[in-house]
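Sequence and predicted model, in that order:
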Amino acid sequence: MLQTSPPAPSAASQQIQSPARHHGPSDSDRTLHATLAPLTGGLSPTALTLAYADWLSHLFWAPTQRMDLVNDALRRGTQLAEASIGQTAPWSLIAPQPQDRRFSAPEWREPPFNLMAQGFLLAEQWWHDATTNIRGVSEQNEKIVEFATRQMLDVWAPSNFALTNPEVLRRTVSTEGRNLADGFRNWWEDLLELMAHEPKHDFVVGKDVAVTPGKVVYSNKLIELIQYAPATETVRPEPILIVPAWIMKYYILDLSPHNSLVKYLTEQGYTVFMISWRNPTAADRDVSLEDYRRLGVMAALDTIGAILPDRPVHAVGYCLGGTMLSIAAAAMGRDGDSRLKSITLFAAQTDFTEAGELTLFINESQVAFLEDMMWNRGVLDTTQMSGAFQILRSNDLIWSRLVHEYLMGVRSEPNDLMAWNADATRMPYRMHSEYLRKLFLDNDLAEGRYVVDGRPIALSDIHTPIFVVGTQRDHVAPWRSTFKIHLLADADVTFCLTGGGHNAGIVSPPSPKAHGYQVMTKEADGPYVGPDDWLKQAPHAEGSWWTEWVHWLGTRSGEPVAPPRIGLPDVDPGALPNAPGSYVLQT
C-alpha cells in the first residue's frame, strides 16, 4: 500500500519549532522498551505504576477507609485464631467461590489444611476490599490494581506448594515419592522442549485434525481458501464462508472428525468454504487491518462468486474473524453489495467498551509499549499472545497445571483442543497496532468512525439477519459484550448463549455432554431487551446449539440442488492442493 509523506511545514511553523524537538518515538527509546518487554511479560511498567499510584494516593487521603481496612484485618485475624483453637466446621469463616477449584478435594476440609485455605481466602478477600471501591480512583486503574494484586496473591496459594497441599502429600505417601520424581522428569522434558523451540505434536494437522476432505481453490499472500467436498447427494444452494480469527489456526472449527464443525455442516448438506490465514513473519510487519478485509473476506467472497455465480453466501466469523466480517458487512451494506444471505458471529465483539479483563492490557501506555515491542520484531510473538490469555485464567491454565504435572507427577491426557491451543500464530506489527487503537482504545467501529475506502462505515447499515453465539465463561469476548450487536445493527438478531468458554463453548457438537443453551430473536423493529432481562426471558434448550443454528440457516436457505464443482471453472480440481493446505502448517 502506498505510504505518503506529510506536507512540509510552513515557514512560520519552522521558525516556531525547536530543531531539537522530536515528534514521535526514537529508535533508541523503542529499543529500550522492546528490551524491557521480556522482563515484564509484555506489560507496560508505566501503566502498572500509574495505576498503583492512583490507588495509593486516593487511599492515603481516605483515613477513615484505611482505619476500616485495619479493623477488618484485625477482625479476620481474630476469627482465624479462634477457629484454630476451637472445633469449627469446615469453611465456617469463608468458602471458595464455585469457580475456584483449588480447594475442591475432600482433603481440604480437614485440619490443618482447611484452616490454611480459609486464611488464604480471607487474605484474598481483604485485598479485594482494599483495592476496590476507593473513591476517586479511575475505573480502569482500579481494575488493573485489583487484577495485578490477585495475580500476586495466587502465587502464594497453599495449593501451589507440596507441604501445604494435602492432595500432593497423600500422593507422595501412596507413591513413596515417585510422584515428585515423575514431576521433575515432566519439568525437565518441558524445559528441553522450550529451549529447543520444537513443541511436541500429539495431533498432526492433516492426519489427526483438519482432516475433512477439500481443496485449496484460491490463495494470495494472506489467505488460502479451502472448499470442502460435499458429504450429501444434494446441497443447499447457498454456500457457507467461515472467517476464523487470524489470532488462531483455522482448524479449531475442523478438529477431530467427532467434533469438527466443518464436517457437521457438510453432513447437513452445505457447501463450506474456509479461510486459512497465513502465519505472518517479520517481513509482513506493514500488513494492515484493511489488508485483512480486502485480501481476506472480500477476496474469498469474490472467489466464491466465481465458483458459484449469483449465489448469496451465509457468512460466519469467529472471534476476531467475526469482527472483521462485521466490518466487511457494514461496508457492503453501505455500498449496496447484497452478496450476504446471513451473518453468524461466534464469540465476536463489535463494541469494545466492555471487553472483559483483556481491556486491562489496553490503554495508551500499554499499547505504546506493545507497539515498541512489535516494532522491534515486526510481529507480536506467540509467547506474548498466549501469555496474556493464560494470565487471564492463571488458576486454571498455569497454577493447576503446574501442580498436576510437577507436584502430582501426572501428565494431562492430550486432546485435540489442547494441541490446537498450543499451535499459536503471530500478529503483524501494523495490523495489531491498528486493531488495538481503532477497535479497543477508540472503539471506532461501534461509534461510526471506522474508515473503509476513505469513508466511515456504520454497523447500522447491516440489514442482513444475524445469528450471534456468546459463551457464559468467555474471558476473551464476554457474552454481554457480544450482546451489544443488538444496539448497533439494523437487522433481525438471534442471540444464542451457551455454556463453556471462548473455545469449548463454540466447539460443542451434538452429544449427551453438550452444554445446553438459551436463544431468542429480536426483530429489527422490535423492542430492545437488555442482557439481564434477556437471561430471564430467553427459553432454555438442552443439547448443542449447533442444531439450533443449522435449523436457523435452513429457514434462510433454498431447496437442495446438485453439489457444485470444486474450484474455479477453468481449473482442473485434481490439480488443486488438498486441504488443509500449506498456510496452516507454517510455524
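Great, that's in hand. Numbers count the residues shown, from 1 in each chain.

Every contact and neighbour count from this point should use C-alpha atoms.
Fine.

tally of neighbours for L380?
26 (other Cα atoms under 10 Å).

ok, it to F483 distance?
29 Å (Cα to Cα, to the nearest Å).

What of F273?
F273 is 26 Å from F483, by Cα to Cα.

what's the answer for A579, then?
In this view, A579 and F483 are 34 Å apart by Cα to Cα.

ok, now which ones touch the most centrally placed residue in the chain?
Centroid-nearest residue in the chain: V476, 3.8 Å away (criterion: Cα atoms, centre = their mean). Going by Cα atoms under 8 Å, 6 or more residues apart in numbering, V476 touches 355-358, 389, 502.

Got another one to weigh against that:
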Amino acid sequence: MAQDDSVDTSDEHADLDKLNKNIERIESLSKRLTAALARKKPIPAALQGPSQDLYLKAANAYLSEMINNPAKIVDHQIGYWGKTLKHYVEAQQRLVKGDLTPPPDDSPKDRRFSNPLWDSNPYFNFLKQQYLTTAEAIETTVDELDMEEHERKRMEYFTRQIVDMLAPTNFLATNPEALERAVETEGESLVRGLENLVRDLEDHDGEMIVNLADKSAFEVGKNIGTSKGSVVFRNRMFELIQYAPSTETVHATPLLIFPPWINKFYILDLKEQNSLIKWVVDQGYTVFVVSWVNPDESYADVGLDTYIEEGYFTAIEQVKAITDQKKINVVGYCIAGTTLSIALGLLKKRGDKSVNSATFFTTLTDFSDQGEVGVFLDDDFIDGIEEEVNRSGIMKSLYMSRTFSYLRSNDLIYKPAIRSYMLGEAPPAFDLLYWNSDSTNLPGRMAVQYLRGLCQRDELATTGFEICGETVHLSEVTVPMCAIGCETDHIAAWDASYNGVRKMGSKDKTFILSESGHVAGIVNPPSKKKYGHYTNDDITLPPQEWKAKATFNEGSWWPRWEAWLKARSGAQIPARVEGDSGHEILAPAPGTYVKSS
C-alpha cells in the first residue's frame, strides 16, 4: 500500500487568513487614527506644564548645593551608583552560573509590579529594581533641594509625574503581562488595543484621553440617575428636581442639595443601592436637587454672582414656595459648598433667614492650605487659563478633568491605558468611572473669579470676598452647620476643610471625618458597611489633634448626619407630591440639563 505523504495545511491556512484580516484591520485603523489626530486642537503651552522658571530654580538650587556642599552630592551619587552597580553585578554572576533566579529583591511593594514575572523573571526583575532605585534617587535629590517650600512641593509633584510616566509597565517591550497576552492571542490583543486607542481619540477629538468606563453600558435616567421625581422649575442656570416621596409622612422642613457644577449631579444617585438621594427620601424628607446647566460659550460672562443670585437664591425661593415653608435645610458639595458658604454670608448681610441649617460635603472655604491641587494654582497655570477663557469664553471640561486625573495618574491614566491599549481589554461597565468622565465646562468669568479670589488669594477666609456688591467673610456663616470631610481626599484635603469650619461664625458646628476619598467617602451607603468615620465635638482643636482625640465609628456617616438633620427638620406632615403645590411639572427626573454634553 502506498504511503500518504500529504500534509494537512488547514491550520496554516487559518493562521494566514487571521493574519491577513488583522493586517486589513490595522490598515483601516491607521487611516482612522490619522483622521482622529487631525481633529486635535492645539492646547496653550501654559496649560501643558509649569513654567520654565520652576525648573530653572530647581537647577540653580542643585548647582548651588554642588558648589556649597559637594560632599553631600557626591555621597548621594555614590550611594545610587553603588546600589545600581551591586544589583547589576549580582544579576550577572547568577547568569554566569546558569542561575536564572533574580538576586535578592528588597524593593518596596508596588501595585504596578503585581505580575509574578516582575519577581521571578531575571530580566523583568532587573528592570523593576533598576527603575525603583533610580526613582528613589531622583525623588531624594528633589526632596533635598534648598527651595521655598511651595516651589519644592511643585517640583516634587511634576518630577513624580515624569518618573511615573517612564515606568517600565507603561511600555510594551518591558511589560510582561502585555507581552504574555500578545503571545497568547497571537497579536489579537494588540489589534484590539489599537482599536481602543482609535476609539478614544475619536471620542475626544484627537486628545489622548482613556475612556475609563464603557459608555454604551449606561444611560442617565435608565440605569443611573433613576430616582423618581420631576423637574418643577427651570431657568438658564439650573433645573430644580423634586423627588417623589417613598414614605406616607415627611419632615416639614425640606432639603435642597446643591451639587458641584464641574460634574453632573447624579453622583448622588448612581444606582438604587448607593443613591444618597434615594436614601434621604426613604428617611422621610422632601428632597430637591439642583441640576446645573453645562455652559457653552454664551455663558462667558457668568460669574459666581450669577450662580448665587440666579442659582442659589432662586432655588431657595422656589423650594420655599413649593413647600410653603419659611425656612429650608441646604447641602453643598465641593465647589457648591464653597459657594454655599458665600451665599450664606450674603443672606446674613441681607437679614434673610431662609436657611435653617447647612451641610457641607468635602468643601474648601479656607485655602491657606491648597493641598495636592495647589501645584496647579500658581500664576503660570492660572495666567494660561485666564488667557484661554478670554479667548474661548469657557474653561473646557478637558482641562479640569485632566488636572484631577493627573493627581492620581497611575490609577486614572496609566493603569487604564495599559489595560485598554496594551492588553486590549474593553473598559469596564463601572458607573462611578462613567460619571467621572461625564464632566462639564465652566463659564470663563466664574472660573477666573474662583481661581484668583478664592484659591490664590484666600479672600473668603481672610480679607473678605467681594460678591454681589458686598464683601463676605467666612465668619458670617452663622447658621447651624455640619461638615463632612474625607480622610484621603486629594481635591479638598480634610484638614483644610476642617480649618474652614473653625473660621465659620456658627455656634452650632459638627464635623465628621469619613474614611476614603473625595467621592467614595461621600457615596458610602450604610448597606456597604465599608468605610467608617471619626467624630469629636471639640472643634477648637487643630486638625491633627482633633483626629487623634476623635472616636472612630464603624460604618457610614449617613445615619449620624441624618440624626443631626432630623433634629432640625420639624414635625411630620403628609408627604408632598411633585406638582401638588400648583407648580408645573416640566419633565421627569433626571431632567434635560444633565444629559447635555
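Thanks, I have the structure now. Keep in mind that this is a model prediction, so the values were computed, not measured.

How close are the two chains, by TM-score?
Overlay of the two chains. TM-score (TM-score structural alignment, normalised by the length of the first structure): 0.87; 540 aligned residues with a Cα RMSD of 2.4 Å.

could you dump the contacts of V476 of the first structure to JSON lines with distance to P428 of the first structure, secondary structure and neighbour count?
Formatted as JSON lines, those follow (distance: Cα to Cα, whole Å; DSSP: H, G, I helix; E, B strand; the rest coil; neighbours: other Cα atoms under 10 Å):
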{"residue": "A355", "distance to P428 of the first structure": "22", "secondary structure": "coil", "neighbour count": "20"}
{"residue": "G356", "distance to P428 of the first structure": "24", "secondary structure": "helix", "neighbour count": "17"}
{"residue": "E357", "distance to P428 of the first structure": "23", "secondary structure": "helix", "neighbour count": "19"}
{"residue": "L358", "distance to P428 of the first structure": "19", "secondary structure": "helix", "neighbour count": "17"}
{"residue": "F389", "distance to P428 of the first structure": "18", "secondary structure": "helix", "neighbour count": "15"}
{"residue": "H502", "distance to P428 of the first structure": "23", "secondary structure": "coil", "neighbour count": "23"}
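
Tabulate these (a markdown table), appending distance to L241 of the first structure.
Converted to a markdown table, the contacts of V476 of the first structure look like this (distance: Cα to Cα, whole Å):
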| residue | distance to L241 of the first structure |
| --- | --- |
| A355 | 26 |
| G356 | 28 |
| E357 | 30 |
| L358 | 28 |
| F389 | 27 |
| H502 | 20 |
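
Under the alignment, what does E515 of the second structure map to in the first structure?
Structural alignment (TM-score structural alignment) places E515 of the second structure against G499 in the first structure.

quick one: that match from G516 of the first structure, how far?
For G499 of the first structure, the distance to G516 of the first structure - Cα to Cα - is 7 Å.

In the stretch 51-200 of the first structure, what residue spans correspond to helices?
63-85, 113-131, 139-155, 166-174, 178-196 (DSSP state H, counting those that start in this stretch).

matching residues in the second structure for the second one?
I take that to be helix 113-131 of the first structure. Alignment of helix 113-131 of the first structure against the second structure: residues 124-142, by TM-score structural alignment.

Wait, the match of E515 of the second structure touches Y517, no?
Yes: the criterion here is Cα atoms under 8 Å, and G499 of the first structure meets it with Y517 at 6.7 Å.

Kindly state which residue of the first structure is aligned to G351 of the second structure.
Checking TM-score structural alignment: G351 of the second structure goes with G336.

got it, and M395 of the second structure?
Checking with TM-score structural alignment, M395 of the second structure has L380 as its match.

now L454 of the second structure
With TM-score structural alignment as the criterion, L454 of the second structure pairs with L439.

Mean deviation, the match of helix 113-131 of the first structure versus the first structure?
Superposed on the first structure, stretch 124-142 of the second structure shows a mean distance to its aligned partners of 2.0 Å (mean Cα distance after the TM-score superposition for the first structure).

Tell me how far that stretch lies from the chain's centre.
28 Å (Cα atoms, centre = their mean, to the nearest Å).

go on, stretch 165-176 of the first structure?
On the basis of Cα atoms, centre = their mean, stretch 165-176 of the first structure sits 36 Å off its chain's mean C-alpha point.

For the stretch 451-587 of the first structure, which segments count as helices?
Counting by DSSP H, counting those that start in this stretch, the helices of the stretch 451-587 of the first structure are 479-482, 485-488, 531-537, 545-554.

For G79 of the second structure, see how far away the aligned residue in the second structure for H58 of the first structure is.
Using TM-score structural alignment as the criterion, H58 of the first structure maps onto A61 of the second structure. Applying Cα to Cα, the value for A61 of the second structure to G79 of the second structure is 21 Å.

neighbour-wise, which of these two wins?
Per other Cα under 10 Å, whichever of A61 of the second structure and G79 has more neighbours is A61, with 16 against 13.

ok, now which ones touch that one?
A61 of the second structure sits next to 145-147 when contact means Cα under 8 Å, 6+ apart.

Put together JSON lines for those, with distance to S275 of the second structure and neighbour count on each row.
Output for the contacts of A61 of the second structure, formatted as JSON lines (distance: Cα to Cα, whole Å; neighbours: other Cα atoms under 10 Å):
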{"residue": "L145", "distance to S275 of the second structure": "47", "neighbour count": "21"}
{"residue": "D146", "distance to S275 of the second structure": "48", "neighbour count": "16"}
{"residue": "M147", "distance to S275 of the second structure": "46", "neighbour count": "17"}
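
now those residues in CSV, with distance to T133 of the second structure?
Compiled in CSV, these are given as follows (distance: Cα to Cα, whole Å):
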residue, distance to T133 of the second structure
L145, 19
D146, 23
M147, 24
